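[1] Structure for this input, please:
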Amino acid sequence: MSVLGSAAQSIEGNVLTPTGWVNGSITFDQKITALPTQTVDPDSNQACYILPGFIDLHVHGAGGKDTMEGAGAIEVISRMHAQHGTTSMLATTMTAPMSDLENALHALTAVCAQRASGAARVLGVHLEGPYINPGKLGAQPDFAHAGSLEQVQHLHRIAPIKLITLAPEVEGNLAMVRQLTDLGMRVQLGHTLGTYEDGVAALENGASSFTHLYNAMSRMDHRAPGMVGAALAHANFAEIIPDLLHVHPGAIRAALRAIPKVYCVTDSTSASGMPDGEYMLGRQVVHKCLGGVRLADGTLAGSTLTMDQALKNLVKIGLELDDASKRVSTYAADFLGLSDRGRLQVDAYADLVVLDRDLNLIAVYIEGEKIELKDA
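    Now for the predicted structure:
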């Protein structure tokens, strides 16, 4: 375990705790040691905001680097996202041949065990495929195949797999959902042509969330509710990309009313933080232009979103700041079963972001280490 940032320190402002807003000094070393007790209405007090650090469970890349590149890439990716307030993340792979996945996970072994200075904590791996529907690849390369518990266990021995995206309708995958959850992994449904009934069956067998809700899944119709209908009717968790390009604000708001703990992800690519041009997403060439990332045929291929912008977008479409904060931090921690991240409370990790009144980042702390912001 890294002990970076272990010296005692404190910062003062309007602090968002699990029980509401308080004003004063939050004290911490690697973990939070004391919190203020004076309640406050943050709208009537012009102090800065202190929120839990952002948690992103779907990160493919940033800074010109892609998780599938292997050695060295994840350090660039995790440092770039730390610059935007992400304090914890899951390194996300692409559907790919087993040799490519092995190479990517070997590069993640040491990073998952030890956080580098200036970098977000890499909690583990989000395996997005290859157990998805080949008819709903989205921007995934065409290496999809039926699930294999033996393959997952082999990869898990290389680096810790925390989350797997699969299509429940693919032969053998429904049975594997229960096996994976019994191993302590979270299962999300995505890249799927499954029916409403397939989704409900997967939830009953232990699946607990949906990957980039609405995108790359069967749509909802009033006579054929599809995978989206299963999510809206039954899910407690789902991830969504709030770049206002992948999902219309109205559809985001509909999801927030139906699913108690919708949490935000970036689905960020190597193009994040980079100028317009060509980049790699696994084995796919993607093009960044006009604020989006697409394949040559126009298919959306991840995003350039950062979590600080995700927070701003949620507030822009009408969420209160405390609600938006939960959706970029707390609910993702809840989904992974983490009680010591995603909330500002005594004995939780000192993962926090400091924002000005316009929600611009002033400071980022990861496990007590103050991150030097390049634009600061």
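[2] Every contact and neighbour count from this point should use C-alpha atoms.
    Fine.
[3] any chance you could map the helices in the stretch 251-376 of the chain?
    Counting by DSSP state H, counting those that start in this stretch, the stretch 251-376 of the chain has these helices, from start to end: 307-316, 321-325, 331-336.
[4] For the comparison step, fold the sequence that follows:
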Amino acid sequence: MTRIGGRIVRPGAVVEGYVEVDGPTILEVVHAPGAGDDVIVPGFVDLHCHGGGGHTFTTGDALSARGAAEFHLRHGTTTLLASLVSSPFELMREATAAYLPLVEEGVLAGVHYEGPYLSGVRCGAQNPDFLRDPSIDELQELIKTDAVRMVTIAPELPGALEAIAFLRDNGVAAAVGHTDATYEQARAGVEAGAAVGTHLFNGMRPPHHREPGPVIGLLSSPVVCELIADNIHLHPGMLAFAAHTAGPDKAALITDAIDATGMADGTYDLGGQQVIVADGVARLARNDSIAGSTLTMDVALRNTVAAGIPLPDAVAMASTTPARVLGLADRTGALEAGLSADLVVLSPDLTVQRVMRRGAWV
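    Got it, this is the predicted structure:
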């Protein structure tokens, strides 16, 4: 048995004590004063990640996908989805097949298609050559295995509401994103079964007091809103506003990280498009659009706390809420007896000291 002592972040509270681990499982959380100054949090759960450490999820290369997962694991992400960008159907199918063994092994929690069923007006860094209307025929083929966990769709597109309902009925999370939808169209997507808002504010029609658009439509609905807490995609004040408005049960921190994360500034590729990273900010060479991030979940947590969000709420946004989105709340996302021993030991300034996944130190 292993005992890890410190200030333990549990749902809604921080308590002093020990997390007792037996094999791959949390045996018990024991309250005890003076257990240490380290901060112990559940392993981070990233719903939206394209790569990191020089490795990418976007090409369907299983070796590269394993490298990206290992990079983010060192930063405390014990559960993550491999996010593809808009691609031809053949690449989507081949990548899903290539990543299925990694899902079965537990390296990945599944696959997320960010596209190709997106708005051309709000495609951002997505490759416009590959955008198309939602296809249930394609989705039926792609979700034959349990690898696919989430699909981002613009709800105003022809056939989008049917596709969202199809995903819901087949246990796949539908996300509203990269959308020029009106408020009413966004709410129609929610009514059809959407469960997530993809990187809120980014890739969306901006709010207006006479046309609230998808941002307000999603914030005022039951969906979980993704927030990229890199202080680039969202000003800290906007991050705090969205987090407070949604609440920790309806907000999830994500990285939207690309292969350049953890690497030097330079030229990279995203979905067949050249990306230039300068001072850690990734932008498309062709139009200067922000192209993903170079964020890790530990930095996202620190930025969220620095923006004024209480630590227990920020941890819920980084772990508990996204685990629930994936249907994994009974396995991970919190420090509770019986759950997987996925945890991160942080210093008092919230810097990663050690990472444990399934009871084994990384």
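[5] TM value for the aligned chains?
    Scored by TM-score structural alignment, normalised by the length of structure 2, the superposition of the two chains gives a TM-score of 0.94; 355 aligned residues with a C-alpha RMSD of 1.5 Å.
[6] Just tell me which of the helices of the stretch 251-376 of structure 1 ends up closest to Leu361 of structure 1.
    Comparing these against Leu361 of structure 1 with C-alpha to C-alpha, the closest turns out to be helix 307-316 (7.5 Å).
[7] Distance to Asp243 of structure 1 and mean neighbour count added to the helices of the stretch 251-376 of structure 1, as a markdown table?
    Putting these into a markdown table (distance: least, C-alpha to C-alpha, whole Å; neighbours: other C-alpha atoms under 10 Å) gives the following:
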| stretch | distance to Asp243 of structure 1 | mean neighbour count |
| --- | --- | --- |
| helix 307-316 | 6 | 20 |
| helix 321-325 | 14 | 19 |
| helix 331-336 | 17 | 21 |
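[8] list the contacts for the alignment partner in structure 1 of Arg302 of structure 2?
    Matched to structure 1 by TM-score structural alignment, Arg302 of structure 2 sits across from Lys312. If a contact means C-alpha atoms under 8 Å, 6 or more residues apart in numbering, then Lys312 of structure 1 has Leu359 as its contacts.
[9] ditto for the one 10 residues further on
    Shown in contact with Asp322 of structure 1 (C-alpha under 8 Å, 6+ apart): Leu16.
[10] cool, and the one 4 residues further on?
    The contact partners of Lys326 of structure 1, by C-alpha under 8 Å, 6+ apart, come to Tyr263, Gly342.
[11] so can I have JSON lines of the helices of the stretch 251-376 of structure 1 showing distance to Gln38 of structure 1?
    Supplementary listing: the helices of the stretch 251-376 of structure 1 in JSON lines, determined by distance: least, C-alpha to C-alpha, whole Å:
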{"stretch": "helix 307-316", "distance to Gln38 of structure 1": "25"}
{"stretch": "helix 321-325", "distance to Gln38 of structure 1": "17"}
{"stretch": "helix 331-336", "distance to Gln38 of structure 1": "25"}
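[12] Quick one: closest of those helices to Val22 of structure 1.
    Proximity to Val22 of structure 1 (C-alpha to C-alpha) singles out helix 321-325 among the helices of the stretch 251-376 of structure 1, at 12.1 Å.
[13] equivalent range in structure 2 for the closest one?
    Using TM-score structural alignment, the match for helix 321-325 of structure 1 in structure 2 runs over residues 311-315.
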